[in-house]
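[1] Let's see this in three dimensions:
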Amino acid sequence: MSFDSLAFRQVLGRFATGVTVVTTRDSVGANCGVTVNSFASVSLDPPLVLFCLDKAAMSFEAFSRTGQFAVNFLSADQHDLSIRFATAATDKWDGIAYDLWPSEIPVLKDCLANLGCRKEAVHEGGDHVIIVGRVEILSLDDDKGPLVYYQSGYRELGRSI
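    The predicted model follows:
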């Protein structure tokens, strides 16, 4: 059975995901960030997570060279951050509220949750790389709901069933 990349994308769009912005610093200390919905937990012991990054992404070199990164889980009211960090703009950080965690990695404020990670491994994955990180620090805000991405659009989580 053959299919084209558009059909494949349409099928993948039927899988609802949370939305994250993964952040780090580049080799000269400038903040870098990219919107990622290909995020997953890997292991509880040790605490490992992964995300996938397009090799053509503007931030690819920064994430290739860094040993630290943060995963910022966006809340339902932060879809504007997702859009901003999904672009190739160079001024993504203008006016953005963030903290620096002990690792000196920028962490977005007011997120649903944040994970500070040390890079454990990088694996090839077609036109992407799979970056695995060990979680070293975290924060959680129980008062917010997640931003959800489904069928090429942002959604809020619905009622519990």
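[2] all contacts plus neighbour counts: C-alpha atoms, from now on.
    Fine.
[3] In stretch 62-72, which residues are buried?
    Along stretch 62-72, these residues count as buried under the neighbour rule (16 or more other C-alpha atoms under 10 Å): 62, 63, 67, 68, 69, 70, 71, 72.
[4] ignore the last one, stretch 144-160
    Result for stretch 144-160 [16+ other C-alpha under 10 Å]: buried residues 145, 146, 147, 148, 149, 154, 155.
[5] Also this sequence, please, to line up against the first:
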Amino acid sequence: MNTSSPRNTAQFDTVHFRQALSQFATGVTVITTRLADGSFRGLTASSFNSVSLDPPLVLWSLGSAANSMPIFSGNSHYVINVLSADQAHLAKLFSTRGQDPFGQVDYELSRTGQPVIKGCTAWFECHNRSRYPEGDHVIFVGEVEHCEFNPREPLVFHGGRLGGLHLPV
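    Predicted coordinates for the structure are as follows:
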């Protein structure tokens, strides 16, 4: 239950808010899926988190106005690929519009035919369980059907920079 009073958005500094959020170090993921025509799509996201162990649920979010919103809201499955520190180029590749990144990526297919990027530190194959519009984003909750991991240094995003766990201060 939300008992807070509405805030005055006219006085809220969104640039300052974004800068404050950038101080929270996050892992970097590439969310991938397969379309009905057999082609693949993917995007870079740092908004990933666990939700529940039983059932196994994870979440990520996507801007409501994103070009890929119909793709991910309409597909039954996707894979959350957690990038390793040596995959910063993939984070940039999947965040650039107008390219087909899958021609430049080593991947294999999951049990449901979704693209899994090779060399990731972990990946989660998810059923697209539910979506919740909130503010200018949609929160996707995925039920994990299969996952794997490789103990590697993860890629981290902090203060607008990509790096390993030992980012320069």
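[6] Tell me how the two chains score on TM-score.
    Both chains were compared after superposition, and using TM-score structural alignment, normalised by the length of the first structure their TM-score is 0.93; 158 aligned residues with a C-alpha RMSD of 1.4 Å.
[7] related to what we said a few turns ago, any chance of the buried residues of stretch 144-160 of the first structure in TSV, with secondary structure too?
    What follows is these, written out as TSV (DSSP: H, G, I helix; E, B strand; the rest coil):
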residue	secondary structure
145	coil
146	strand
147	strand
148	strand
149	strand
154	strand
155	strand
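[8] Between these, which sits nearest residue 32 of the first structure?
    Comparing these against residue 32 of the first structure with C-alpha to C-alpha picks out residue 147 as the nearest, at 21.0 Å.
[9] Distance check, the equivalent of residue 91 of the second structure over in the first structure against residue 154 of the first structure.
    Under the alignment (TM-score structural alignment), residue 91 of the second structure pairs with residue 82 of the first structure. Applying C-alpha to C-alpha, to the nearest Å, the value for residue 82 of the first structure to residue 154 of the first structure is 9 Å.
[10] just residue 93 of the first structure next, same as before
    Counting by C-alpha to C-alpha, the gap between residue 93 of the first structure and residue 154 of the first structure amounts to 21 Å.
[11] can you check residue 38 of the first structure too?
    Between residue 38 of the first structure and residue 154 of the first structure the computed distance is 15 Å (C-alpha to C-alpha).
[12] show me the contacts for the residue nearest in space to the middle of the second structure.
    In the second structure, the residue lying closest to the centroid (C-alpha atoms, centre = their mean) is residue 45, at 3.2 Å. Applying C-alpha atoms under 8 Å, 6 or more residues apart in numbering, one finds that residue 45 of the second structure lies in contact with 28, 29, 30, 31, 60, 61, 62.
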